[in-house]
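[1] Sequence and computational prediction follow.
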Amino acid sequence: MTEEDLRRALASIADPAGGGSIVETGRASGIVVRSGTGGFVLDIGGLSAEDAAALKRAAEQAAPGARMITTAEAAGGAHGQTGQAPTQSAAGGGARRQPHEQPAPDLAHLGKIVAVASGKGGVGKSTVAANLAVALAAEGLRVGLLDADIYGPSIPTLLGCPGRASGEQGRIEPVEAHGLKTLSIAHLTKPGKAMIWRGPMAAAAMMQMLADGDWGELEVMLIDMPPGTGDIQLTLAQKVKPAGAVIVSTPQDLALIDAEKAIAMFDKVNVPILGVIENMSTFVCPECGTRSDIFGHGGAEETSRARSVPFLGAVPLTMELRRASDSGRPAVLSDDEAGAALRAAALALKTELES
């Protein structure tokens, strides 16, 4: 089977909601074939339970043996019940459970799982997560990095690995970059596709990548969380039970208010805070080296002190850090001041994990 064969087979199925085939409407995406084994993502969003079940049967018949991942929230069925989408399925795999019925997977092989989180977007959380992961891998640890920011996946760009993940025998093969393994929804879907999913759908996708990824035996798994305190964070706390969380914030009061909320949320679900990182702590002029505290300075350290949680370090905003992020070569691999600060933060996190 080739990718074109699989695409042609799926294109023969009409979208129950209209508008053409499930390939034309984007209901079938992430179509990939590796080593003769196919896989695709099937979105059943907005369909009745009957239409969703019929569509899955049609896809199984059109592409027997292909690995099918169903993600969405089905509308009410014949009895007026509304069901959340199953997290995963394999063609011909029989009955499928809803997310709340799924047992917690055994993730012991992932080592110590650490959520890298923030209360709000725009604080550089993904940049920090990517650099922490690369720095820990450079220390000789077996590291994984999961991009759980389903709506705005940026890890493939930050690590310079925008290709597709391969799949074989019901497993997803993570992409390798800079000495670590990584996986993102961007590795499984068509480039540029917007993830217009409800919270439970996004949470299901995160669990699926964790449980189905062929990660091997890791020592540390970093999870780049979406901003906020929603479904993905709650699912992580209940099903994954991470070793702890790292909170990223700028020193600005507006960001610190939301960082406090993130700390409070993790505290409420019994996830320890391993530390706080102040990103964009100061701006370093690329021309003269002058420092400007454009977002303030020291606020995150004060918050960590007030909350009695470790402060892992302050990362300046430099032109090299921006260039490194855009080019896919993490700043921790350079001699830049921001890279040095991120390496120090990674070592401080490593110490916390060992204590």
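    Good, I have the coordinates. Numbers count the residues shown, from 1 in each chain.
[2] Going by C-alpha atoms from here, please, whenever you check contacts or count neighbours.
    OK.
[3] by contact count, what packs against the longest strand along the chain?
    Taking DSSP state E as the assignment, the strand of the chain that covers the most residues is strand 273-284. Contacts defined by 3 or more CA pairs under 8 Å, 6 or more residues apart in numbering; DSSP states H and E place strand 273-284 against strand 244-249, helix 253-268, strand 291-292, helix 299-307, strand 311-317, helix 337-354.
[4] how about these in CSV, adding mean neighbour count and distance to residue 3?
    CSV is the format used below for the helices and strands packed on strand 273-284 (neighbours: other CA atoms under 10 Å; distance: least, CA to CA, whole Å):
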stretch, mean neighbour count, distance to residue 3
strand 244-249, 27, 39
helix 253-268, 18, 42
strand 291-292, 15, 52
helix 299-307, 18, 49
strand 311-317, 24, 43
helix 337-354, 20, 40
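[5] of all those, which lies closest to residue 181?
    Closest to residue 181 of those is helix 337-354 (CA to CA; 17.0 Å).
[6] With respect to residue 83, which of the helices and strands packed on strand 273-284 lies nearest?
    Taking the helices and strands packed on strand 273-284 one by one with CA to CA, helix 253-268 is closest: 26.6 Å.
[7] Pasting the second one now:
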Amino acid sequence: MGSTRERIAVDAMGGDHAPKEIVAGAVRAAEELDVQVLLVGQPQQIQSCLEEHGTTRNLEVVPAEEKIAMDEEAMGVRRKPKASINVAMDLVKQERADAVISAGHSGAVMASALLRLGRIKGIDRPAIGAMFPTLLAGKSVIILDVGANVDCRPRYLEQFALMGTVYSQYVLGIETPKVGLLNIGEESSKGNDLALKSYQLLEAHPAIPFVGNAEGRDVLSGEFDVIVCDGFVGNVLLKFAEAIGEVLLQITLEELPQGLRGQLGSAILKPNLRRIKQRIDHAEHGGGLLLGVDGICIISHGSSQAPSIFNAIRLAKDAIGHQVLQRIQSYYGQAAEQTRSSQ
């Protein structure tokens, strides 16, 4: 497309607030992040939203005749080859885009990514990695998997740990990230069969800086940089974390004194409380990176509004710039070559 900017395909029809909020976030990202955004979806609706902003700088509309509704089955992507998420994935497959973002049906996004992009050779299952804040200022922890794989085998968690290590090293800039396994106790003897066998694999892997089990209270402590778990546990953790900000805000407001003092206190504290909520709300980080598929894919929260879409595009830009996909591909390519030479 004659541009050296990162080219990011955005499913404009995916999400509870599509296309208005999706377009608003894309417009801001195109202006502030200097990326080329390809808005995929129904042209008339997208153009109507763009007219509200009065700009098309670094923006392109790519037509898609259909969309996958939030209440449809994930495999609706097979029945609707021209759905916006499929068209967006095809742009990455055809190298017309460097990444794809969608706030649509997460199962459909993952299904489309697997069907259109495929897995990186050597990866059994892709994982959704989500960034969580910690008690240490400016430090985050990446948790994976948070929903792509409900049932896991030990080697899946081993692969999740390796992909999380690569991401932590090259995007977050942590030379030797501390990798933990989410478990019910610190001791290596604790946990179910999956945890026990996964512990052994992680401890023995030369490329994974594994430091041991992480209990639930450790997730937000800042003691770990990467924490791995199966998608069932990870998704429960994610949804719980999403609720914390709203609960904290509501409880604090309820505990303020009644009358004029309470009104004044509420007015003073509200901006600070909302900033706190933003810090601990996963949706404010833009979404989760689907690691393990052969392309950069960000799955945003279904209720994402403009700020979340902006952050998702920034996350995609960072992943592209730090060559996360190529680094994971390179590692597994070298591992496959070593296996062939040893046979």
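    Sure thing, it's come through. Values in this document were obtained by computation on a predicted structure and should not be read as measured data.
[8] Got a TM-score for the two of them?
    Overlay of the two chains. TM-score (TM-score structural alignment, normalised by the length of structure 2): 0.32; 165 aligned residues with a CA RMSD of 5.6 Å.
[9] before we move on, back to that, now distance to residue 171 of structure 1 too, for the helices and strands packed on strand 273-284 of structure 1, in TSV please.
    Output for these, formatted as TSV (distance: least, CA to CA, whole Å):
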stretch	distance to residue 171 of structure 1
strand 244-249	27
helix 253-268	30
strand 291-292	48
helix 299-307	40
strand 311-317	35
helix 337-354	29
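[10] Quick one: the strands in the stretch 151-300 of structure 2, in order.
    179-182, 210-214, 226-228, 288-291, 296-299 (DSSP state E, counting those that start in this stretch).
[11] Which of the helices and strands packed on strand 273-284 of structure 1 sits closest to residue 233 of structure 1?
    When these are compared (using CA to CA), the closest one is helix 253-268, at 8.4 Å.
[12] hmm, back to that, for residue 184 of structure 1, which of the helices and strands packed on strand 273-284 of structure 1 is the nearest?
    So among these, strand 244-249 is nearest, using CA to CA, at 19.3 Å.
[13] Let me know which of the helices and strands packed on strand 273-284 of structure 1 is the nearest to residue 53 of structure 1.
    helix 253-268 (36.5 Å).
[14] how big is the angle separating that closest one from strand 273-284?
    170 degrees (axes from the mean of the first three to the mean of the last three CA atoms, to 10 degrees).
[15] And helix 253-268 of structure 1, what does it pack against?
    So helix 253-268 of structure 1, by 3+ CA pairs under 8 Å, 6+ apart, packs with strand 244-249, strand 273-284, helix 299-307.
[16] Ok, which of the helices and strands packed on strand 273-284 of structure 1 comes nearest residue 130 of structure 1?
    helix 337-354 (10.0 Å).
[17] wait, isn't residue 181 of structure 1 in contact with residue 137?
    No. Using CA atoms under 8 Å, residue 181 of structure 1 makes no contact with residue 137, being 9.7 Å away.
[18] For these two, list the residues in contact with both.
    Residues touching both residue 181 of structure 1 and residue 137 by CA atoms under 8 Å, 6 or more residues apart in numbering: residue 143.
[19] re the thing from before, the longest strand of structure 1 to strand 311-317, inter-axis angle?
    Using the same axes, to 10 degrees: strand 273-284 of structure 1 against strand 311-317 is 30 degrees.
[20] coming back round to it: so for residue 327 of structure 1, which of the helices and strands packed on strand 273-284 of structure 1 sits nearest?
    Here helix 337-354 is closest among these (CA to CA), at 14.4 Å.
[21] Ok, which of the helices and strands packed on strand 273-284 of structure 1 comes nearest residue 199 of structure 1?
    helix 253-268 (16.9 Å).
[22] That closest one to strand 244-249, inter-axis angle?
    Going by the same axes, to 10 degrees, helix 253-268 of structure 1 makes 170 degrees with strand 244-249.
[23] looking at the helices and strands packed on strand 273-284 of structure 1, which is closest to residue 147 of structure 1?
    Smallest distance to residue 147 of structure 1 across these (CA to CA): 14.8 Å, for strand 244-249.
[24] related to what we said a few turns ago, same drill for residue 181 and residue 137 of structure 1, tell me which one is more crowded.
    residue 181 (24 against 20; other CA atoms under 10 Å).
[25] part of a helix, is the more buried one?
    No. Counting by DSSP: H, G, I helix; E, B strand; the rest coil, residue 181 of structure 1 is not part of a helix but strand.
[26] Give me the nearest residue to it, chain neighbours excluded.
    In space, residue 181 of structure 1 comes closest to residue 144 once its chain neighbours are excluded; the distance is 4.7 Å by CA to CA, 6 or more residues apart in numbering.
[27] Distance check, the one you found against residue 325 of structure 1.
    19 Å (CA to CA, to the nearest Å).
[28] So which of these two has more stuff around it?
    Applying other CA under 10 Å to residue 144 of structure 1 and residue 325 shows that residue 144 carries more neighbours, namely 30 against 22.
[29] Which strands or helices does the host helix or strand of that one pack on?
    For residue 144 of structure 1, the element it lies in under DSSP states H and E is strand 143-147. Contacts defined by 3+ CA pairs under 8 Å, 6+ apart place strand 143-147 of structure 1 against helix 125-138, strand 180-184, strand 220-224.
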